[in-house]
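Q: Show me the folded form of this:
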Amino acid sequence: MTHSSPTATTLHTLAQPADLPALDKVLHQPELKPCIQQYGLTLVTQQLRELLAHLRTQALSQQLPLAKVTADHIIEQLLAKLEQITRSELKTVINLTGTVLHTNLGRALLPDSAVQAVAQVLTQPTNLEFDLNTGKRGDRDTLVEALICDLTEAEAATVVNNNAAAVLLMLSALAPQKDVIVSRGELVEIGGSFRIPDIMSSAGSTLKEVGTTNRTHYADYERAIGEQTAMLMKVHCSNYAVVGFTKETALSQLVTLGQQHHIPVTMDLGSGTLVDLAQWGLPHEPTVKEILQSGVDLVTFSGDKLLGGPQAGFIVGRKILIDKIKKHPLKRALRVGKLTMAALESVLALYRSPEYLPERLTTLSLLTREQSDIAQQAKQLQPSLQQAVGQDFEVSCEPMYSQIGSGAMPVESLPSFGLVIRYLGQAKASRHIMQLERKLRTQPLPIIGRIHKDALYLDCRCLSEQHAHTLNTRWSTIQL
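A: Sure, this is the predicted structure:
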């Protein structure tokens, strides 16, 4: 079959390059004045030039309808493009996954007091590194060090930008070109492919594995000690559990061994909590104070997990070792800024009154929510969500289990409640559920749930009253 050239009628309905308006003519349209005031002449001109170039290419290839080259139509496309490119990529989402400390969703939510503290230092000069008593340059760690030491009973402390940085700095400062002994069963990998062996290699330390995956004895550590040994290191397996035929050397034994050979014993505690969570009905997790009281020389842990603060990494313990760590060049590269310091000081201050933590610390408030309270919220949302998804789906209120997340107590679960959406049609359910999950995820205010056994689960544990009201209103007026 041969292809004929465009007919005269077709050519008449297609735009030619000459039909496109000049850039200056479009810019001077009265309708574009508010747009220029909002986005600025530079950006508007740049995007308009790119749009006209694209339309010209379409016209040359005879793919541009004549109706699409009017000034009104071009301005409409321009506004849509400007809105798209200026839209923030970092969006607020509604976490209905059931994971409280969700790494991909930003982990711990800051309490109001921390938000106010950050807002204050955003627009005002601060004494970040200025000693108000001496009038000389100060050390930013001093802003929170005394508070950390008071809460953990450590001799000294330093703060970096996350726990991986804390481990890296500790190894770089105390064990360069030296051996660090670790149980093979503790060579963990956590989210983002963070591996203990890789961190050691980056720090210039030599990993010396002892024991087996499931059993490591005191004698294994003892036999491994040599002239090049700089550290005995324990890693809290916070994001997995080994069960069955297992053996772990007691921390007290390792401390005794380290003291006998004058070798520091350190522990990467991972999540790290400052209070015994069991007092609120949660599983017990070793506290930083408990680990230090066992005689461990240094402990590293995170700020944005169980502690409930901003992203940060702590190194606490013996002053002589902390002082050496602070002098290492990496310390400056890994330090935190004033926003983190402001949030951190505010969150740590809440721990001075632990009896108020469930009400004042957002993370603990979410972890201790009553199932009955969550159930009531889910039941209020069910009718409007059912209306939004239509008759092809069934929305039911059901009990379910949340998890703490971010590697904290992986085998523990929290009784919760939420909404479960199932497909009622004859076609393959998984495809329709995945499409619905995507629709919720790509809303202006994204809603993140989880798919399990061809059903979409929306756990309401982390749903605020404000967002619940927003969802109820929106679902009552839209069709998903």
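Q: CA only for contacts and neighbour counts going forward, please
A: Fine.
Q: how close does P358 sit to Q279?
A: Separation of P358 from Q279 (Cα to Cα, to the nearest Å): 11 Å.
Q: Can you pick out the residue with more neighbours from those two?
A: P358 (16 against 10; other Cα atoms under 10 Å).
Q: For my notes, confirm that one occurs in a helix.
A: Yes. Residue state for P358 (DSSP: H, G, I helix; E, B strand; the rest coil) corresponds to a helix.
Q: so who does the closest residue to it other than its chain neighbours touch?
A: Nearest residue to P358 in three dimensions, chain neighbours excluded: S365, at 4.7 Å (Cα to Cα, 6 or more residues apart in numbering). Counting by Cα atoms under 8 Å, 6 or more residues apart in numbering, S365 makes contact with 357-359.
Q: Which strand or helix spans S365?
A: helix 362-367 (DSSP states H and E).
Q: Packing partners of the helix or strand following that helix?
A: The helix or strand immediately downstream of helix 362-367 is helix 371-389, counting by DSSP H and E. Identification of packing neighbours for helix 371-389 by 3 or more Cα pairs under 8 Å, 6 or more residues apart in numbering; DSSP states H and E yields strand 393-402, strand 414-423, helix 465-475.
Q: how about TSV for those, with distance to E248 and mean neighbour count added?
A: Putting those into TSV (distance: least, Cα to Cα, whole Å; neighbours: other Cα atoms under 10 Å) gives the following:
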stretch	distance to E248	mean neighbour count
strand 393-402	29	19
strand 414-423	27	23
helix 465-475	45	14
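Q: Reformat those as JSON lines; add distance to H452.
A: JSON lines is the format used below for those (distance: least, Cα to Cα, whole Å):
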{"stretch": "strand 393-402", "distance to H452": "12"}
{"stretch": "strand 414-423", "distance to H452": "10"}
{"stretch": "helix 465-475", "distance to H452": "22"}
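Q: what's the closest of the ones you listed to V288?
A: V288 lies closest to strand 414-423 among these, at 23.2 Å (Cα to Cα).
Q: Specify the angle between the closest one and helix 371-389 in degrees.
A: For strand 414-423 against helix 371-389, the angle between stretch directions is 20 degrees (axes from the mean of the first three to the mean of the last three Cα atoms, to 10 degrees).
Q: one step back: and the helix holding S365, how far out from the chain's middle?
A: Computed by Cα atoms, centre = their mean, to the nearest Å, the chain-centroid distance of helix 362-367 equals 16 Å.
Q: Please apply the same query to stretch 189-196.
A: The answer for stretch 189-196 is 15 Å, by Cα atoms, centre = their mean.
Q: same deal with stretch 136-152?
A: With Cα atoms, centre = their mean, you get 25 Å for stretch 136-152.
Q: Any chance you could list what contacts it?
A: Under Cα under 8 Å, 6+ apart, the answer for stretch 136-152 is 128-131, 154-159, 274, 288-289, 292, 316, 341, 344-345, 348-349, 351-352.
Q: try 6 Å this time
A: Outside stretch 136-152, the residues within contact range by Cα atoms under 6 Å, 6 or more residues apart in numbering are 128-131, 157-158, 289, 345.
Q: One more sequence to fold, the one below, so I can look at both together:
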Amino acid sequence: MTAPDESVVHGSKAPDKAAPKELPALDKLLRDCAPLVIEHGHTLVAREARALLDALRSRAVAGELLRAELSGLARTLATRVQARMQPAMRAVLNLTGTVIHTNLGRSLLADAALQQVLALTGSPNNLEFDLDTGGRGDRDDLIEDLLCELTGAEAATVVNNNAAAVLLGIAALARGREAIVSRGELVEIGGAFRMPDVMSAAGATLVEVGTTNRTHPRDYEQALTPRTGLIVKVHTSNYQVQGFTSSVDEATLAPIARRAGVPLMTDLGSGALVDMAALGLPAEPMPQQMLAAGCDVVTFSGDKLLGGPQAGLIVGSREAVGRIRKFPMKRALRLSKLPFAALEATLRLYLRPERLVQDLPTLRLLTRSQAQIAALAQRLLPDMAAALAPRFTVETVVLQSQIGSGSLPVERLPSAGLAINPVDGKGRTLEALAIALRGLPRPVIGRLNEQRLLLDLRCLEEPALLTAQLPALKDALA
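A: The predicted model follows:
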């Protein structure tokens, strides 16, 4: 009896399967890819070639490698090298409806800030060099006068984010002493920044006063002792207590702090430098107001409502800011030259308040009208519907955007966008669409809500960035 065809029994020996010995040697593959080596250098290409051949060899031993795959090794290697050189941090389209999105980089930088960063990081600069004296300078000198002019402060300094500003302020003013905070302001932000833990890390002893929902001036007065080093107010930007509540504002606290001879520090977080209500947005406390109310130190973020890079800004009295600037921890938390350049350029835009909504992307996006956004949704509807048919239907919808990053958490901005519904009604079909959108050259990030995918168009200023990718999306879903 004739033995069965070995190619049927053993797949690895089937005519269309490649054996390990058929794989080219590393040197031969590199010679075949000489232009790729010239472009990227031997080290990178050889490393990717070696990894590619190892993976193919494993598949060949398992009888899973097709001979047809060997004809395209040069293209496969080129694809691997190109993918290796792609940055992990990429520009995306934020269609979530959250304007200042923490996970998507928060505020967008203004053109002036981008140009300043390019100009100063590609060349030596006077970050810590005094052009007048020719001697060593202090980076704070480049920005202090500007911050003082905008806020009315006597002095100012900058660190790498607002959490650092709060930590540094408490450490410099209350290390080894007590710091008084209302129980209703012992916030947790971002899953790791917890006020009690920050107090401990700063070396201060936390003294809680009042209750979760009600704190009165007498609570602060009764907590004052010779060991008190600081009174801290924390703006509860990422949550809101409603109902039977009472808190003590900075104007009421300031004379209490002065009589006790201790500084008053307030953490605003969001960092609005203009009256948001005047722009038709929900009101947000400003550093100028807190300083006028009598605060010795005010801290706030650079990359939230201020519309600049990540930074922690500290403004206040000359004495208090001087102590903060001299504290040893300051150097470890200082701002580097890239965000420093962007922050200075952003702050200078505030010298022209009439142009802010035009020049500052964050304010421009926040103040877009619902009618303008709805008109954009109508224009995009036919192209989106065609790209997603027949598996999905698309309709225009009224939506509610939010400011984001803890700023005014319960406030909403009237917006509009597109709602995408799966024809089969299955959640996994919708998830597949979300994955396809994230896999585009310029990933598109929407939000899933009630068995539909919502694309809020408030932050889409260049529709072509979306429509140019629709053919690729259609192919991905085919």
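Q: And the TM-score between them?
A: Once the chains are overlaid, their TM-score stands at 0.94 when taken by TM-score structural alignment, normalised by the length of structure 2; 470 aligned residues with a Cα RMSD of 1.9 Å.
Q: wait, which of the helices and strands packed on helix 371-389 of structure 1 is closest to S201 of structure 1?
A: Taking Cα to Cα, strand 393-402 is the member of these nearest to S201 of structure 1, at 36.0 Å.
Q: Have a look at how far, on average, the closest one is from structure 2.
A: Compared with structure 2 after fitting, strand 393-402 of structure 1 deviates on average by 1.2 Å (mean Cα distance after the TM-score superposition for structure 1).
Q: for that strand, packing partners?
A: strand 414-423 (3 or more Cα pairs under 6 Å, 6 or more residues apart in numbering; DSSP states H and E).
Q: Now do the aligned partner of A455 of structure 1 in structure 2 against V187 of structure 2, distance only.
A: Correspondence of A455 of structure 1 to structure 2, assessed by TM-score structural alignment: R452. Taking Cα to Cα as the measure, R452 of structure 2 falls 33 Å from V187 of structure 2.
Q: From the neighbour counts alone, determine which of those two ranks first.
A: More crowded of R452 of structure 2 and V187, by other Cα under 10 Å: R452, with 21 against 16.
Q: Is V265 of structure 1 in contact with A230, as I believe?
A: No. Counting by Cα atoms under 6 Å, V265 of structure 1 stays clear of A230, with 9.3 Å between them.
Q: neighbours of K326 of structure 1, just the number please.
A: K326 of structure 1 has 18 nearby residues by other Cα under 10 Å.
Q: So it versus S372 of structure 1, what's the distance?
A: Taking Cα to Cα, one finds K326 of structure 1 at 48 Å from S372 of structure 1.
Q: what about burial for the contacts of stretch 136-152 of structure 1, which qualify?
A: Using 16 or more other Cα atoms under 10 Å as the burial test, those include 128, 157-158, 289, 345 as buried.
Q: Closest one to L251 of structure 1 out of those residues, please.
A: Using Cα to Cα, these come closest to L251 of structure 1 at K289, 13.7 Å.
Q: in what helix or strand does that closest one lie?
A: Applying DSSP H and E, one finds K289 of structure 1 within helix 288-293.
Q: Average offset of that helix relative to structure 2?
A: With mean Cα distance after the TM-score superposition for structure 1, helix 288-293 of structure 1 averages 0.4 Å from its match.
Q: I'd like the distance from that helix to the chain centre, please.
A: The mean C-alpha position of helix 288-293 of structure 1 is separated from the chain mean by 26 Å, Cα atoms, centre = their mean.
Q: Could you tell me which residues within that helix count as buried?
A: Those would be 288-292, for helix 288-293 of structure 1 by 16+ other Cα under 10 Å.
Q: outside of it, which residues touch it?
A: Contacts of helix 288-293 of structure 1 (Cα under 6 Å, 6+ apart): 152, 274.
Q: Go again with 7 Å.
A: 152-153, 272-274, 317 (Cα atoms under 7 Å, 6 or more residues apart in numbering).
Q: What's the separation between the residue nearest to the spatial centre of structure 2 and T151 of structure 2?
A: Centroid check for structure 2 by Cα atoms, centre = their mean gives G105 as the closest residue, at 2.2 Å. Separation of G105 of structure 2 from T151 of structure 2 (Cα to Cα) stands at 26 Å.
Q: do the same with R412 of structure 2
A: 27 Å.
Q: what about these two, which has more around it?
A: Per other Cα under 10 Å, whichever of R412 of structure 2 and T151 has more neighbours is T151, with 21 against 17.
Q: that older thread, the residue nearest to P358 of structure 1 maps to what in structure 2?
A: S365 of structure 1 maps onto R364 in structure 2, by TM-score structural alignment.
Q: And that match, how far from G307 of structure 2?
A: Counting by Cα to Cα, the gap from R364 of structure 2 to G307 of structure 2 is 10 Å.
Q: now do E188 of structure 2
A: From E188 of structure 2 to G307 of structure 2 the distance is 23 Å (Cα to Cα).
Q: Going by how many neighbours each has, rank the two and give me the top one.
A: G307 (26 against 15).
Q: looking at it, the more buried one is touching D111, isn't it?
A: No. Taking contacts as Cα atoms under 7 Å, G307 of structure 2 lies outside contact range of D111: 11.7 Å.
Q: V299 of structure 1: neighbour count?
A: 29.
Q: If we ignore the residues flanking it in sequence, what's nearest it?
A: That would be M267: by Cα to Cα, 6+ apart, it lies 4.9 Å from V299 of structure 1.
Q: Next: R214 of structure 2.
A: S246 (4.4 Å).
Q: Where does the residue nearest to V299 of structure 1 sit: helix, strand or coil?
A: strand.
Q: Could you report the neighbour count for it?
A: 22.
Q: Kindly report the same for S200 of structure 2.
A: By other Cα under 10 Å, neighbour count at S200 of structure 2 equals 15.
Q: how close does it sit to R194 of structure 2?
A: 10 Å.
Q: Equivalent analysis for L131 of structure 2, please.
A: For L131 of structure 2, the distance to R194 of structure 2 - Cα to Cα - is 42 Å.
Q: between the two, which one's more packed in?
A: R194 (14 against 10).
Q: Do I have it right that the more buried one meets E188?
A: Yes. Counting by Cα under 7 Å, E188 is a contact partner of R194 of structure 2 at 4.2 Å.
Q: In strands, which of the contacts of helix 288-293 of structure 1 appear?
A: G317 (DSSP state E).
Q: Out of the helices and strands packed on helix 371-389 of structure 1, the one nearest H54 of structure 1 is which?
A: helix 465-475 (36.7 Å).
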